[in-house]
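Engineer: Build the 3D model from these lines:
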Amino acid sequence: MTLDQIDSALLRLLQVDANQTAEQLGAKLGLSPSQAGRRRQRLEAAGLISGYGARVDPDAVGLGVQAMIQVHMAAHAPDAAQSFAALVARRDEIVGAWVMTGDADYLLRIYCHDLPALNRLVQEVLLPHSSVARVQSQIVMAQLKADGPLPL
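Structural biologist: Reported below is the predicted structural model:
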């Protein structure tokens, strides 16, 4: 799907606040509410908008520790990768997971209530997996830039 300038502007607006009404979007884009609504529906139907959600403040809900964990695998067979992916999918504290190039095979983004919870995740969940050779965790001291919109 080819995006025109209005589609890109609409996506930028929705990334900042997806609760905007068609009336609000139309006013900002110079479109009628029905035109803005149809463009939004078209972008949704084409899969450019994959969902909507609320941003929750982790500290406010007691998730005081954020960490990035690099996982190094001992085995790289497809069944090992599938087993590890299934483990990652089951764990709520793993909020992001990426397959990486370079030294580590995976990068996991973790939110935990405290350091003992992070330690349990590493020692009792990740390291016992049969294909995991080692993990390296880095605790986030401060987030300089919040997760932001895509640069459209």
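Engineer: Please count neighbours and contacts with C-alpha atoms only from this point.
Structural biologist: Will do.
Engineer: which residues sit against the strand or helix carrying residue 107?
Structural biologist: Assigned by DSSP states H and E, residue 107 belongs to strand 106-112. Contacts of strand 106-112 from elsewhere in the structure, counted by CA atoms under 8 Å, 6 or more residues apart in numbering, are 58, 63-72, 93-100, 118.
Engineer: Is it correct that residue 46 is in contact with residue 1?
Structural biologist: Yes. Using CA atoms under 8 Å, residue 46 is in contact with residue 1, at 7.4 Å.
Engineer: Which one's more surrounded, these two?
Structural biologist: Just comparing residue 46 and residue 1: by other CA atoms under 10 Å the higher neighbour count belongs to residue 46, 11 against 7.
Engineer: Would you mind measuring from the more buried one to residue 150?
Structural biologist: The spacing between residue 46 and residue 150, counted by CA to CA, to the nearest Å, is 17 Å.
Engineer: Here is a second sequence; please produce its structure as well for comparison:
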Amino acid sequence: MAEHRLDRTDRRIIAALQADGRLTIQELSERCGLSPSPCRRRVLMLEEAGVIQGYAALIDQAKLGLPMSVFVSVKLERQREEELDRFASSIAHWPEVMDCYLMTGQRDYLLRVVVRDLEAYQRFLMDKLTRLDGVASIESSFALGQVKRSSALPIVEA
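Structural biologist: Alright, predicted model coming up:
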């Protein structure tokens, strides 16, 4: 899909929705200096263009009983397309994996895994990750604390 050209008003809408995705069209239009009908059209256009991909609640993982974040570096035996696809397909269905990035450098993937405790991480490791064909090595790093978390992308003026 071609890149969607964002003007100043689109950027204001995106910034407002990133700050509060529950804004009504009326509230959003007031914050962005538009009347409700053009504001609604712009939001729909941003959704249809895939700029806005959806809406979600931000949940405190510790209050949900998942206080542990583990960053897992995975190296595959081979970096051929079919091995990369197989790995990506497998982990896509694992709810513990919150983020997964294909990386450059010494490791092929970086995952952020959330679990209840060390025992739950060990089960994830033994029952899922180590059972995947083609995994050469796994390195786990345990987060001691979270310094910053944001789901809002920086909105830069064009």
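Engineer: which residues in the second structure does the strand holding residue 107 of the first structure align to?
Structural biologist: Using TM-score structural alignment, strand 106-112 of the first structure lines up with residues 109-115 of the second structure.
Engineer: which one in the second structure is aligned with residue 44 of the first structure?
Structural biologist: Using TM-score structural alignment, residue 44 of the first structure sits opposite residue 47 in the second structure.
Engineer: helices and strands around the following helix or strand past the strand holding residue 107 of the first structure, which ones?
Structural biologist: Heading C-terminal from strand 106-112 of the first structure, the first helix or strand you meet, by DSSP H and E, is helix 115-120. Helix 115-120 of the first structure is packed against no helix or strand, with contacts defined by 3 or more CA pairs under 8 Å, 6 or more residues apart in numbering; DSSP states H and E.
Engineer: Next, the mean deviation of helix 115-120 of the first structure compared to the second structure.
Structural biologist: Following the fit onto the second structure, the mean deviation recorded for helix 115-120 of the first structure is 1.0 Å by mean CA distance after the TM-score superposition for the first structure.
Engineer: Spell out for me which residue occupies the centre of the second structure.
Structural biologist: residue 99 (5.6 Å; CA atoms, centre = their mean).
Engineer: how close does that one sit to residue 72 of the second structure?
Structural biologist: 10 Å.
Engineer: In the first structure, which residue sits furthest out from the middle?
Structural biologist: Max distance from the centre of the first structure (CA atoms, centre = their mean): residue 32, 32.7 Å.
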